[in-house]
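Colleague: what would the 3D arrangement of this be:
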Amino acid sequence: MLEGEELLARTCRHTSGSVDNTVRVWEASSGKEIGCFKGHAGDVYSVCWSRDGKGIVSGSLDKSARIWETSSGKEVGCFSAHSYPVWGVSWSGDGRMIATGSGDNTVRVWEADSRREVVSLKGHCCSVRSVSWSRDGRRIVSGSWDNTVRVWDPTSGKEVHCLKGHAGDVWSVSWSEDGSKIASGSVDNTVRVWEASSGKEIGCFKGHTKGVYSVCWSRDGGQIVSGSGDGFVRVWEASSGKEMECLTGHTRGVWGVSWSGDGRMIATGSGDNTVRVWEADSAY
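Modeller: The predicted structure is shown next:
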């Protein structure tokens, strides 16, 4: 099962984390595996590239988050303060900080270089399944199995907004590139869009017939892609909620989706043990 993946368009690579305990890097154009990073002692639930592409951070069932040097596959850091599995990881845009979300109900913020924990963000009453930094690094958003999406100030450690509307566990959250909106996916089968400044819900996209496990904005903010337990990948027009395309091919639930920086490709990871790369332009 491939749980989460990120796509780096500049170098045409993508990476996946799996229940086989590994992080793998792939060449998008050929599908060739170009790296297999081993070190976790449990399922890998989440992976995230650094913005410059030189590092990958991964979160695991083994309660740790690990940093990998992408050129060599060498493990260069390990965060192990969480008392439950690490479900979500995210790297700040400037590469200085990493956020992790865990089954211990907390979001923790770390200095990437020193591995020092800076702050623990507390407020969720159930597992934190997903975390994401805003592009400017001023906010973190988290999604939890307490059905809420929360926005945090990582400097003060204070909760800015608690976004309520989902009727089930929130599995995925994603910032728009300009930081003005947040997308979230839930086991209530919906994708919701929120105004980041006010916390107001401004969209609810319906079409999936099972839980939405992953969401991601396109870089230009015009589309959102979602992956679901129904095995389908759907592309939505962000402004209207109109379904632009339903991508079929996976035979089991889709756990991870990611859009390339240039908007030309979408990567998806599934419980059918495959990572698939799609031409986004051909989707619509």
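Colleague: please count neighbours and contacts with C-alpha atoms only from this point.
Modeller: Will do.
Colleague: surely E5 meets W49?
Modeller: No - the criterion here is C-alpha atoms under 8 Å, and E5 misses it with W49 at 9.1 Å.
Colleague: higher neighbour count, the two?
Modeller: Legend: neighbour count by other C-alpha atoms under 10 Å for E5 and W49, higher for E5 (30 against 25).
Colleague: who are the neighbours in contact with the closest residue to that one other than its chain neighbours?
Modeller: Spatial nearest neighbour of E5, excluding adjacent residues (C-alpha to C-alpha, 6 or more residues apart in numbering): S16 at 4.5 Å. By C-alpha atoms under 8 Å, 6 or more residues apart in numbering, the contact list for S16 reads 2-6, 23-25, 47, 269, 275.
Colleague: what would the residues you listed look like in CSV with distance to L121 and secondary structure?
Modeller: Formatted as CSV, those follow (distance: C-alpha to C-alpha, whole Å; DSSP: H, G, I helix; E, B strand; the rest coil):
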residue, distance to L121, secondary structure
L2, 28, strand
E3, 24, strand
G4, 23, strand
E5, 25, strand
E6, 25, strand
V23, 27, strand
R24, 30, strand
V25, 31, strand
V47, 20, strand
G269, 29, strand
V275, 32, strand
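Colleague: near S50, how many other residues are there?
Modeller: The number of residues packed near S50 is 21, by other C-alpha under 10 Å.
Colleague: next one: S71
Modeller: 11.
Colleague: could you do V19 as well?
Modeller: V19 is flanked by 17 other residues according to other C-alpha under 10 Å.
Colleague: try D281
Modeller: Burial of D281 is recorded as 10 neighbouring residues (other C-alpha under 10 Å).
Colleague: so the residue nearest to E5: helix, strand or coil?
Modeller: Classification of S16 using DSSP: H, G, I helix; E, B strand; the rest coil returns strand.
Colleague: G88 contacts S102, doesn't it?
Modeller: Yes - between G88 and S102 there is a contact under C-alpha under 8 Å: 6.8 Å.
Colleague: who's more crowded, these two?
Modeller: Higher neighbour count among G88 and S102: G88, with 32 against 28, using other C-alpha under 10 Å.
Colleague: quick one: what helix or strand has the closest residue to the more buried one other than its chain neighbours in it?
Modeller: In space, not counting the residues next to it along the chain, G88 is nearest to S130; the distance is 4.4 Å by C-alpha to C-alpha, 6+ apart. Taking DSSP states H and E as the criterion, S130 maps to strand 128-133.
Colleague: which helices and strands sit right next to that strand?
Modeller: strand 86-91, strand 97-102, strand 106-111, strand 140-144, strand 170-175 (3 or more C-alpha pairs under 8 Å, 6 or more residues apart in numbering; DSSP states H and E).
Colleague: generate TSV for the ones you listed, with distance to N189 as supplementary columns.
Modeller: Output for the helices and strands packed on strand 128-133, formatted as TSV (distance: least, C-alpha to C-alpha, whole Å):
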stretch	distance to N189
strand 86-91	20
strand 97-102	22
strand 106-111	24
strand 140-144	15
strand 170-175	10
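Colleague: next, the structure of the following sequence, for comparison with the previous one:
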Amino acid sequence: MKLKRFLLRYYPPGIMLEYEKAGELKTKSIDLLDLSPNTDSEKLAAAIQETEPLITASRTAQLRQLICRLQDKLSQQDNDRFYLFKTLQAHILPLTNVAFNKSGTRFITGSYDRTCKIWDTISGEELHTLEGHRNVVYAVAFNNPYGYSVAPCLLCTHPTLLTCYCWSGSSGNPCSHCHFVDFVLLPGQNRPPRLRRQSAGNYCLPSFWPFFGFRDKVATGSFDKTCKLWCVETGQCYHTYRGHTAEIVSEIVALSFNTEGNQLVTGSFDHTAALWDVASGRRVHMLIGHMAEISSVQFNWDCRLIATGSIDRTCKVWDMRNMKCLATLGGHQAEVLDVCFNYTGQLIGTASADGTARVYQAATSRCVATLEGHDGEISKICFNPKGSHILTASADKTARLWDVASGSCLQMLGGHTDEIFSCAFNYESDIIITGSKDNTCKIWRTQHGGDDAEQYYL
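Modeller: This next block holds a predicted model:
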């Protein structure tokens, strides 16, 4: 085996090793989830070198340089205020969800009007209208975190019916899909890895996927109590996962794959979450313990934990090694409507109909912050990529930006005239999208938001 080069990943912190084995290019990742600006870079580099045979002594200085670069990124202050950049009259009926592509140069909106639209973030220009659904589009998602900014990205939309449509993020044409790794290259590497065409309209990178065998598939959860696995290219249904006794409410973005791509978790109105073997369609395990409907479900980064939010006012944390409930996170006075991990998987955020959000340590289950200030239920919560800030969307017609460490509200994003259903950060955390029942979406940015959208690919 011979190390060819390093690739850097900012969020979550990590270093990829591209190496050659028997004439084939392969990659492996070194996740640095505990890295902080105060970490001793020299000791960490020595520890990595000791356990990783690909990194020889001649590479030690370069490895330490990469660690320092990651620390510099983590040290950057992100206390700039957001201002309203544009308001888009996006749809003729209320919006249900919004999502960025990886670089933040484009975003997609879903709506009750049964369409999705792709927008240019900076110009506000509508690029494509995606039509074909026969019912409300509830969930939309680009294929982050694997979208290259220099190429089209897959995005998926999920209605309440048993259909799932896929479009190219650049052309708007259905059923063309691309998967691209999304890492920062080292100084001196002035171009991304070579793209290899596999078939017409389909490019891929060799050996860069955390779940290689399933990169051409997408899962959907339905009101018919099943989850289905589909082929993106052909629309063929590979498997139907049966076992829930009520609707599967976890949508595309919450039907969570593990990093190997061989397991899938679903949440249902039957009060349970289910773990499935993707290849066989077999139900591996049931996560039983909630006393009411599941509202949200998610793997953490390394897929050792699953978080489930429920109408029973709690969030449960499950250990994937023994399928046991590690903790029940309480404190909310009404339904838990959304849950999320930060990018390292070390923190859990919960959003509730009681108008508050909470932040818990995944390891200790201790509540480290209670986010109070909204005057209505909070339907959406998400961390920024660095994990320093949280964004919430509420029925009080506002979104709020919070400091994770102190729990204080840093900024209120107002201006919508009806409930805000969804919100999202871009990768650099300098642009925010909010989508509302008032049929509009708003683009918020910092003073330099979007100016450096491509920097982390160079």
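Colleague: if we can go back for a sec, F79 of the first structure: which of the contacts of S16 of the first structure is nearest?
Modeller: Nearest to F79 of the first structure, judged by C-alpha to C-alpha, of the contacts of S16 of the first structure is V47 at 14.0 Å.
Colleague: picking up where we left off before, please compute how far the strand holding S130 of the first structure lies from its chain's middle.
Modeller: Centroid separation between strand 128-133 of the first structure and its chain, computed with C-alpha atoms, centre = their mean, to the nearest Å, is 7 Å.
Colleague: ok, stretch 71-78 of the first structure next?
Modeller: Taking C-alpha atoms, centre = their mean, one finds the center of stretch 71-78 of the first structure at 20 Å from the center of the full chain.
Colleague: then stretch 145-160 of the first structure?
Modeller: Averaging C-alpha positions (C-alpha atoms, centre = their mean) puts stretch 145-160 of the first structure 16 Å from its chain's average.
Colleague: give me the contacts around that stretch.
Modeller: Residues contacting stretch 145-160 of the first structure (C-alpha under 8 Å, 6+ apart): 109, 119-121, 123-129, 138-143, 161-171, 173, 184, 186.
Colleague: between G88 and S102 of the first structure, what contacts are shared?
Modeller: Both G88 of the first structure and S102 are in contact with 128-129, where contact means C-alpha under 8 Å, 6+ apart.
Colleague: where does R252 of the first structure sit: helix, strand or coil?
Modeller: Secondary structure, three-state DSSP: R252 of the first structure is coil.
Colleague: so it touches T274, yeah?
Modeller: No - in this structure R252 of the first structure lies outside contact range of T274 using C-alpha under 8 Å: 9.7 Å.
Colleague: ok, back up a step: buried ones among the contacts of stretch 145-160 of the first structure?
Modeller: Buried members of those, counted by 16 or more other C-alpha atoms under 10 Å: 109, 119-121, 124, 126-129, 139-143, 161-163, 166, 168-171, 173, 184, 186.
Colleague: got a markdown table for the contacts of S16 of the first structure, with distance to K210 of the first structure too?
Modeller: Shown next, in a markdown table, are the contacts of S16 of the first structure (distance: C-alpha to C-alpha, whole Å):
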| residue | distance to K210 of the first structure |
| --- | --- |
| L2 | 18 |
| E3 | 16 |
| G4 | 18 |
| E5 | 20 |
| E6 | 23 |
| V23 | 27 |
| R24 | 27 |
| V25 | 29 |
| V47 | 23 |
| G269 | 16 |
| V275 | 20 |
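Colleague: just tell me which of the helices and strands packed on strand 128-133 of the first structure ends up closest to G221 of the first structure.
Modeller: The closest of these to G221 of the first structure is strand 170-175. By C-alpha to C-alpha, the value is 9.3 Å.
Colleague: where does the closest one end up in the second structure?
Modeller: Using TM-score structural alignment, strand 170-175 of the first structure corresponds to residues 336-341 of the second structure.
Colleague: now swap in stretch 137-151 of the first structure and tell me
Modeller: Under TM-score structural alignment, stretch 137-151 of the first structure corresponds to residues 303-317 of the second structure.
Colleague: quick one, what contacts whichever residue in the second structure pairs up with T100 of the first structure?
Modeller: With TM-score structural alignment as the criterion, T100 of the first structure lines up with T266 in the second structure. T266 of the second structure sits next to 221, 227, 248, 250, 254-256, 273-275, 297 when contact means C-alpha under 8 Å, 6+ apart.
Colleague: separation between T266 of the second structure and M286 of the second structure?
Modeller: According to C-alpha to C-alpha, to the nearest Å, T266 of the second structure and M286 of the second structure sit 10 Å apart.
Colleague: need the overlap of contacts for the two.
Modeller: By C-alpha under 8 Å, 6+ apart, the residues touching both T266 of the second structure and M286 are 273-275.
Colleague: what is the nearest of the residues you listed to G261 of the second structure?
Modeller: Of these, the one sitting nearest to G261 of the second structure (C-alpha to C-alpha) turns out to be L275, at 12.2 Å.
Colleague: residue contacts, A307 of the second structure?
Modeller: For A307 of the second structure, the contacting residues are 297-300, 315-318, 339-340, 348, by C-alpha under 8 Å, 6+ apart.
Colleague: before we move on, what SS does the closest residue to it other than its chain neighbours have?
Modeller: Nearest residue to A307 of the second structure, sequence neighbours excluded (C-alpha to C-alpha, 6+ apart): V317, at 4.7 Å. Three-state call for V317 of the second structure (three-state DSSP): strand.
Colleague: count the neighbours of V317 of the second structure for me.
Modeller: 24.
Colleague: picking up where we left off before, distance to E50 of the second structure added to the shared contacts of T266 and M286 of the second structure, as TSV?
Modeller: Output for these, formatted as TSV (distance: C-alpha to C-alpha, whole Å):
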residue	distance to E50 of the second structure
A273	40
A274	39
L275	36
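Colleague: what does H290 of the second structure correspond to in the first structure?
Modeller: With TM-score structural alignment as the criterion, H290 of the second structure lines up with H124 in the first structure.
Colleague: for its match, which non-adjacent residue is spatially closest?
Modeller: In space, and not counting its chain neighbours, H124 of the first structure is closest to N105: 5.6 Å by C-alpha to C-alpha, 6+ apart.
Colleague: list the contacts for that neighbour?
Modeller: Contacts of N105 of the first structure (C-alpha under 8 Å, 6+ apart): 122-128.
Colleague: try 10 Å this time
Modeller: Contact analysis of N105 of the first structure by C-alpha atoms under 10 Å, 6 or more residues apart in numbering lists 82-84, 121-129, 144-146.
Colleague: residue ranges for the helices of the stretch 151-284 of the first structure, please.
Modeller: 280-283 (DSSP state H, counting those that start in this stretch).
Colleague: same question for the stretch 51-200 of the second structure.
Modeller: With DSSP H, counting those that start in this stretch as the criterion, the stretch 51-200 of the second structure has helices at 60-75.
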